[in-house]
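**Student:** Structure, please.
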Amino acid sequence: MPTGVAIRDVREQLFDAAEKVLLRAGPSALTSRSVTAEAGCAKGVLHRHFADFDDFLAAFVLDRSGRMNARTAALRESAGTGTVADNLTGALTALFESVAVAVVALVSFRDELRSRLRQTWPAGVPVLTEAATMIADYLAAEQAVGRLAVDADVETLAAMLIGTGHLLYADRRGARPPTDAVRRMVGNVLASAGPAPRD
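**Tutor:** Have a look, this model is predicted:
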């Protein structure tokens, strides 16, 4: 792209480019050059908006984590409708077929990125931490309408669902698990908490 040509929503354009590179080729392929090439802009554009590449990556990870808000609202609104297992299966499938798994690999891959994130994100991995909160909020809503046992520990269940879901999807280059496998995992985790919820 020629110098002097304005780029609209440059941060979002760079974040979208980073997501494409990350999903296509993994964290080792994510460089300032690969991101700006994917975005169709000069390398200097990224450095005009961010202190360095790890500053860019930290902003990218937090941006993708912030997108969980809309998913959280939609999942909470589904409480009391459909089945608990189907609602969770849909939410987990959408989560893990997004950039979430790749973000975990990215954060694990780059020490400096982890250090930057710790300045604003004290524990856990962004995106997955937000997802665990989303699932726990949904399970609490199902408890409130009587479809989940009152004594179920929703935070532990949420962590189990996220952790087990991540294991199902962790092989980025492998085939995605079938929906039935995700639903079976959800049913097993919910059953481990005590009586099966009544749909």
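
**Student:** From here on, just use CA atoms for contacts and neighbour counts.
**Tutor:** Noted.

**Student:** gap between residue 148 and residue 72?
**Tutor:** Plainly put, residue 148 is 18 Å away from residue 72 if you go by Cα to Cα, to the nearest Å.

**Student:** Next: residue 89.
**Tutor:** 14 Å.

**Student:** And for residue 133?
**Tutor:** 8 Å.

**Student:** just the strands in this structure please.
**Tutor:** In the chain, no strands are defined using DSSP state E.

**Student:** the more surrounded of residue 89 and residue 72?
**Tutor:** Using other Cα atoms under 10 Å, the more surrounded residue of residue 89 and residue 72 is residue 89, with 23 against 19.

**Student:** what's near enough to touch the more buried one?
**Tutor:** With contacts taken as Cα atoms under 8 Å, 6 or more residues apart in numbering, residue 89 has the following neighbours: 179, 182-183, 186.

**Student:** 6 Å instead, please
**Tutor:** Contact analysis of residue 89 by Cα atoms under 6 Å, 6 or more residues apart in numbering lists residue 183.

**Student:** Residue 104 - nearest residue in space that isn't next to it in sequence?
**Tutor:** Nearest residue to residue 104, sequence neighbours excluded (Cα to Cα, 6 or more residues apart in numbering): residue 125, at 6.7 Å.

**Student:** To compare against the first, here's the next sequence to fold:
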Amino acid sequence: MPTGVALQDPRRQLFDAAVRVLTRDGVTGLTSRAVTTEAGVAKGVLHRHFADFDDFLTALVLDRIARVEAQATALRDAAGTGTVADNLTGALMTLFEPVMVAIVVLVIARDELRTRLRAAGTARFPLVGEGATMIAGYLTAERDHGRISSEADIDTLAPTLIGAAHLLYTERQDSPPEPAAVRRVVTTVLASAVP
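**Tutor:** This is a model prediction of the structure:
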């Protein structure tokens, strides 16, 4: 590897490389050597910015959680516009994009990663839990707009939507489900909640 070349954003470069390795080679192919090779940097670069590989993976997941939190803000801001089903379909399709599904598998596979994420204050099931919180916040905002029934059990609807969508995405090996399939899940789960 070349030396003496300044990296503009080494953390982002390593995160992007890890995502490529993870989506291409799966959890078993994701090693510190694979990440640094993919990033085109010396192995020491990863250890200069992170205490160890699990510290790196924790930062990677926290970066993805920050994206979910930004998505949650945008989704809440969309309350009262478009249709509830379309807004939720779009949100779920963004949430369960291939990288997110691969990272959820990574979190499940690595005990130390889950331990560190919990210590960092993530949901009990990182990314999926934050996704459920995002959906609950949106449904609450839509209830305030009168587009979700005031009797709707949001604390049940949100994880039901997340669980059903997660299963829909993890059942697909080669390609994500069609938007119509995601929308069908959304409209089925929300059938009794939409006035």
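
**Student:** From what I see, residue 41 of structure 1 and residue 1 are in contact.
**Tutor:** Yes. Under the criterion of Cα atoms under 6 Å, residue 41 of structure 1 makes contact with residue 1 at 5.0 Å.

**Student:** Looking at these two, which is more packed in?
**Tutor:** residue 41 (20 against 12).

**Student:** Closest to the mean position in structure 2, which residue would that be?
**Tutor:** Nearest to the geometric centre of structure 2 sits residue 100, at 4.2 Å (Cα atoms, centre = their mean).

**Student:** about what we covered before: which residues do residue 133 and residue 72 of structure 1 both contact?
**Tutor:** Shared contacts of residue 133 of structure 1 and residue 72 (Cα under 6 Å, 6+ apart): none.

**Student:** how many other residues sit next to residue 76 of structure 2?
**Tutor:** Residues near residue 76 of structure 2, counting by other Cα under 10 Å, number 19.

**Student:** again, but for residue 138 of structure 2
**Tutor:** So residue 138 of structure 2, with other Cα under 10 Å, has 26 neighbours.

**Student:** That one contacts residue 76, doesn't it?
**Tutor:** Yes. Between residue 138 of structure 2 and residue 76 there is a contact under Cα under 6 Å: 4.7 Å.

**Student:** can you give me the helices for structure 2?
**Tutor:** Here structure 2 has its helices, by DSSP state H, at 10-29, 32-39, 43-49, 53-77, 84-95, 98-109, 111-119, 128-144, 154-170, 179-190.

**Student:** Tell me which of those helices is the most buried.
**Tutor:** helix 128-144 (a mean of 22; mean count of other Cα atoms under 10 Å).

**Student:** Determine how far the last residue of stretch 186-195 of structure 2 lies from the first.
**Tutor:** 15 Å.

**Student:** For that stretch, give me every contacting residue.
**Tutor:** 148-149, 152.

**Student:** if I pick residue 173 of structure 1, what's in contact with it?
**Tutor:** Per Cα under 6 Å, 6+ apart, neighbours of residue 173 of structure 1: none.

**Student:** rerun that using 10 Å as the cut-off
**Tutor:** Residues in contact with residue 173 of structure 1, defined by Cα atoms under 10 Å, 6 or more residues apart in numbering, are 23-26.

**Student:** Between the residues you listed, which sits nearest residue 85 of structure 1?
**Tutor:** For the contacts of residue 173 of structure 1, the closest approach to residue 85 of structure 1 (Cα to Cα) belongs to residue 23, at 27.7 Å.

**Student:** got the contact list for that closest one?
**Tutor:** 29-30, 98-103, 172-173.

**Student:** and if you look at residue 34 of structure 2?
**Tutor:** Here residue 34 of structure 2 is in contact with 17-18, 21-22, 25, 40, 43 (criterion: Cα under 10 Å, 6+ apart).
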